[in-house]
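Chemist: Have a look at this prediction, sequence included:
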Amino acid sequence: MTSAAARTALDLTADLPLPALEDLYRDLHRHPELAFREHRTAAGLAKSLTAAGFDTAEGIGGTGVTGLLRNGDGPTVLLRADMDALPVEERTGLPYAAQAPGVMHACGHDMHVTWLTGAAQALAAGRDAWSGTLIVVGQPAEESGQGAAAMIADGLYDRVPRPDVLLGQHVAPGPVGLFGHRAGLILSATTDVDIVVHGRGGHGSRPETTVDPVVTAAYLVTRLQTVVSREVAPRESAVLTVGRIEAGTAANIIPATARISLNLRTQSAAVRDRMVESIRRIAQGECLAAGCPREPEVTLGDAFPATVNDAATHDRIAGVHREVFGSAAVFDPGPAMGSEDFAQLAESEGEGGLPYCFWFVTSTPDEVWDAAEGDDLMARIDAVPSNHSPLFAPDLAVVAPGVRTLVAGALAYLVS
């Protein structure tokens, strides 16, 4: 038997203004904005929320937007979408490709804003069918891991009521029409680490008078690969990526310093701490072996927490999605090594964490999916353009399902 929440969700999303929402998506995709610069995106979202009847606020945590709709007694539900783009040069060839050089919505946040806009409009228009309080949040700077924390620090929950539950979703590779749900750990934690190697610079013709930090950095890059392979237990999951090496200004100058930037992906705090200590030890050892005049500087940078879905919240949301889309459409993708700062919205200082559910909406165009090779679903997902690829391009066919998932999730709490 279909629940009242599922029936209401289908009713409220039966006649979505799809042409307008698709136009909104194309416009957002053409005009990507980097973290904390989402001024145009935020203004457009605020305008649409105000028109739908929400009390809106802008400039929270920089460029964050909230919309508040009080609709009688009942739970308070928060729906969140992130707004920022990436420093990626688009190569999709789409007619609505990014117009900003070197900036692209390569992670689908333009689709997230479109979904949030459509869901807010549908729930506002159908407010006679539910009771409670709805909060929608347009969050800046997810890609830097700073946006959610900035909104919390700027008094998000002083401006809107503290929610009873938080809901969020992310566009992902995979055939259109699937929804990835998982109780517990669904996304990993991430930590950026910077290492500065101090050498002694000089002329390229006289290496004996120098301590070459480039050579030491090269040894470090190689040795760091043993952290996961030899210092993390096989039963644990972890990734260490050297994403950037910077040194020197000319071919015939041995520089005085070299910088290495790392990214760690872990699924437990203990593994993360152990990896950081290993990085410090290896950096110090290599610099000592090279005769560096100073110890290396090892600095922790941006970090995202792990995303761990509350079991009861997950069961309720996955359950209503099975009712709306069919049981076969909901699958368990397993814990991913990707990361999100969504969970920081649940961490309200001094009051304990809020329950939340975060899920995936698959979005690969049919022609791309059909051409992908692989023996099973996950293998084929690995074979198509993924988030952060310059070729990543969600199919417009996911506009309606993504709106419907948010509406159904909210109504799972707002319809008794």
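Modeler: Nice, thanks for sending it over. Keep in mind that this is a model prediction, so the values were computed, not measured.

Chemist: C-alpha only now, for contacts and for neighbours.
Modeler: Noted.

Chemist: Which element, helix or strand, includes the closest residue to Asp55 other than its chain neighbours?
Modeler: Ranked by CA to CA, 6 or more residues apart in numbering and with sequence neighbours excluded, the top spatial neighbour of Asp55 is Leu68, at 5.0 Å. Element membership for Leu68 (DSSP states H and E) is strand 64-71.

Chemist: And that strand, how far out from the chain middle?
Modeler: Chain-centre distance of strand 64-71: 22 Å, with CA atoms, centre = their mean, to the nearest Å.

Chemist: Now do it: which elements does it pack against?
Modeler: On a contact count with 3 or more CA pairs under 8 Å, 6 or more residues apart in numbering; DSSP states H and E, strand 64-71 meets helix 39-52, strand 55-60, strand 132-139.

Chemist: What's the first helix or strand after the last one?
Modeler: Moving toward the C-terminus from strand 132-139, the next helix or strand (DSSP H and E) is helix 147-153.

Chemist: in terms of contact count, name the helices or strands touching that next one.
Modeler: Under the contact criterion of 3+ CA pairs under 8 Å, 6+ apart, helix 147-153 touches strand 132-139.

Chemist: sorry, back to before: quick one: contacts for the residue nearest to Asp55?
Modeler: 54-56, 133-136, 160 (CA atoms under 8 Å, 6 or more residues apart in numbering).

Chemist: thinking again about what came up before, TSV please, covering the helices and strands packed on strand 64-71 and showing mean neighbour count.
Modeler: Shown next, in TSV, are the helices and strands packed on strand 64-71 (neighbours: other CA atoms under 10 Å):
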stretch	mean neighbour count
helix 39-52	18
strand 55-60	18
strand 132-139	25
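
Chemist: also this one, for the comparison:
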Amino acid sequence: MTTKRKSRESTILHNLNAIYPDIEKMYIDLHEHPELSMQEVRTSAKVASRLKDAGFEVTSGVGGTGVVGLLRNGSGPTVMLRGDMDALPIEEKTGLPYASKVKVKNPNGEVIPVGHMCGHDVHTSCLVGTASLLAQGKQTWAGTLMIVAQPGEETMQGAKAMLDDGLFTRFPKPDVALAQHTMFSPAGTISYHPGYTLAAEHNVRIRLFGVGAHGSMPQKSIDPVVMASALTMRLQTIVSREIAPGEMAVVTVGAINSGTRYNIIPDVAELDLSIRTFKDEVFQHIYSALTRMAHAEAAASNAPTPPEVSIVEASQATYNDAEPTRQVAAALTQYFGADCVKEISAVTASEDFSLYGHAPGGAGVPSCYYFLGVTDPELYAEKKGNVPGPHSPFYTPDRERSLKTGLQALTVAALSQLGSP
């Protein structure tokens, strides 16, 4: 990294401690008031307000609740920084004084808890803070800074909704897109992987049909609960017996839904599956296999109706382009030190950030996506890495170290792509 670039990082990040109290306050507020996917009305309003205060041209309501902020600062590349805003239908169990107590009704009218147990409150707070830092230091860089606060990542709806609403036609198509995501590694560390870094995700639903009966008369039934149980066990053999050991694949049955009462044998059971792969041919094999197994189990049980198998949600694998990833990794390593920035293996989690980049069907923007450690380093060492991760009700970022590292990392990454004045 050149002395000039190092100097402008120092110039911009000199203001970090001045803005930190406000960013920490925003983080605590977002954590206490999480909102589900595509419902981020309160969150997006706060993002829009802060971007306006920082001098950005702000457009709200992009793809539903998405926010786009533009700061034009002379000729140079357009650099997009993306942060996701949505929370999860999970009850928080961290015991923090600012833990979420929010409960909402889902589309079925059921009251469910909501919690920021994936770190999107960290993403959003760091996104806003980085925008403020770069706006304050705009004499040190040139180009256009594009801030994208995205809804609906958890349901794989938000990126598509924003793109369909003209994200890259109503606004400049960026020369590069950057994003960071919290990870359970120690706070103060950063990790990345060139090439395919996150898996494709296909969420599949299998509906099994039986014959209902009184619980005391099972001979009158064709029990879909038994079918679902047997099929769940059989599905575990797809990866272990049909996929080559060198290929990455995950098949997880995340939910089995059936019945209403202990003495009623129901007539329908549903299985919801998450399938993770890097190669489309591996997914197609898995989908064919689970369809075959579902039909075979139904036939073995003499089911009155064949099962229904459908893809409910899907995302492509997230691809890190070679050149921006090399540049971002070099800048982060120079700033934080080689001990804090590591190349890792690809991760089996999934993201709709893939749609902005070079994934199949993506918008084709060169991209880099990296991971931000957030666990208290002492706790991580004490537990030998066996600490709660994203989507756990106990996921607890080390607040100050996570936010400050996230602000520094996103600022450094952005500067590695922005031009010089």
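Modeler: All right, it came through fine. Remember, it's a predicted structure, so these values are computed and weren't measured experimentally.

Chemist: Drop the TM-score for these two in here.
Modeler: After superposition, the two chains reach a TM-score (TM-score structural alignment, normalised by the length of structure 1) of 0.95; 408 aligned residues with a CA RMSD of 1.6 Å.

Chemist: Identify the residue of structure 2 aligned to the residue nearest to Asp55 of structure 1.
Modeler: Correspondence of Leu68 of structure 1 to structure 2, assessed by TM-score structural alignment: Leu70.

Chemist: same check, this time on Ala120 of structure 1
Modeler: Using TM-score structural alignment, Ala120 of structure 1 pairs with Ala131 in structure 2.

Chemist: Which element, helix or strand, includes its match?
Modeler: helix 120-136.

Chemist: quick one on the thing from earlier: would you agree the match of Ala120 of structure 1 is in contact with Ala149?
Modeler: No - contact between Ala131 of structure 2 and Ala149 fails when scored by CA atoms under 8 Å: they sit 11.3 Å apart.

Chemist: end to end, how far does stretch 80-96 of structure 2 reach?
Modeler: In stretch 80-96 of structure 2, first residue to last residue: 33 Å (CA to CA, to the nearest Å).

Chemist: okay, it sits on what stretch of structure 1?
Modeler: Using TM-score structural alignment, stretch 80-96 of structure 2 corresponds to residues 78-94 of structure 1.

Chemist: on that earlier part again, distance check, the match of Ala120 of structure 1 against Ile256 of structure 2.
Modeler: To Ile256 of structure 2, Ala131 of structure 2 is 43 Å away according to CA to CA.

Chemist: Have a look at the two and say which one is more surrounded.
Modeler: Comparing Ala131 of structure 2 with Ile256 by other CA atoms under 10 Å, the one with more neighbours is Ala131, at 28 against 17.

Chemist: Whatever helix or strand comes next after the strand holding Leu68 of structure 1 vs structure 2, average distance?
Modeler: Sequence-wise, the next helix or strand downstream of strand 64-71 of structure 1 (DSSP H and E) is strand 76-82. In the superposition with structure 2, the average deviation recorded for strand 76-82 of structure 1 is 0.3 Å (mean CA distance after the TM-score superposition for structure 1).

Chemist: quick one: what's aligned to Leu391 of structure 1 in structure 2?
Modeler: That one, Leu391 of structure 1, aligns with Phe394 by TM-score structural alignment.

Chemist: Ala141 of structure 1 too?
Modeler: Per TM-score structural alignment, Ala141 of structure 1 is aligned with Gly152.

Chemist: picking up where we left off before, for the contacts of Leu68 of structure 1, which one is nearest Leu220 of structure 1?
Modeler: Using CA to CA, Val136 comes nearest to Leu220 of structure 1 of those, at 45.2 Å.

Chemist: what secondary structure does Gly254 of structure 2 sit in?
Modeler: With DSSP: H, G, I helix; E, B strand; the rest coil as the basis, Gly254 of structure 2 sits in strand.

Chemist: how about the residue opposite it in structure 1 once aligned, what does it touch?
Modeler: By TM-score structural alignment, Gly254 of structure 2 lines up with Gly243 in structure 1. By CA under 8 Å, 6+ apart, Gly243 of structure 1 lies in contact with 260-263.

Chemist: Turn the residues you listed into CSV, columns for distance to Glu323 of structure 1.
Modeler: What follows is the contacts of Gly243 of structure 1, written out as CSV (distance: CA to CA, whole Å):
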residue, distance to Glu323 of structure 1
Ile260, 49
Ser261, 45
Leu262, 43
Asn263, 39
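
Chemist: Check the residues you listed against Glu22 of structure 1 and report the nearest one.
Modeler: For the contacts of Gly243 of structure 1, the minimum distance to Glu22 of structure 1 (CA to CA) is 35.0 Å, reached by Asn263.

Chemist: what ranges do the helices span in structure 1?
Modeler: 4-12, 18-30, 39-52, 109-125, 147-153, 156-159, 213-224, 226-231, 269-290, 311-325, 366-371, 377-383, 399-414 (DSSP state H).

Chemist: any idea which residue sits dead centre in structure 1?
Modeler: Centroid-nearest residue in structure 1, with CA atoms, centre = their mean: Glu340, separated by 3.9 Å.

Chemist: Look up the closest residue to that residue, ignoring the ones flanking it.
Modeler: In space, Glu340 of structure 1 is closest to Phe304, 6.1 Å off (CA to CA, 6+ apart).

Chemist: now for the one you found: what does it line up with in structure 2?
Modeler: In structure 2, the residue equivalent to Phe304 of structure 1 is Ser315, according to TM-score structural alignment.

Chemist: Let me see the contact set for that match.
Modeler: 156, 200-202, 350-352, 354-355.

Chemist: Identify the farthest-apart pair in those residues.
Modeler: Greatest spatial distance among the contacts of Ser315 of structure 2 (CA to CA): His202 and Leu355, at 14.4 Å.

Chemist: Show me what Thr190 of structure 1 lines up with in structure 2.
Modeler: Thr190 of structure 1 maps onto Glu201 in structure 2 when the alignment is built from TM-score structural alignment.

Chemist: Sweet, I'm off.
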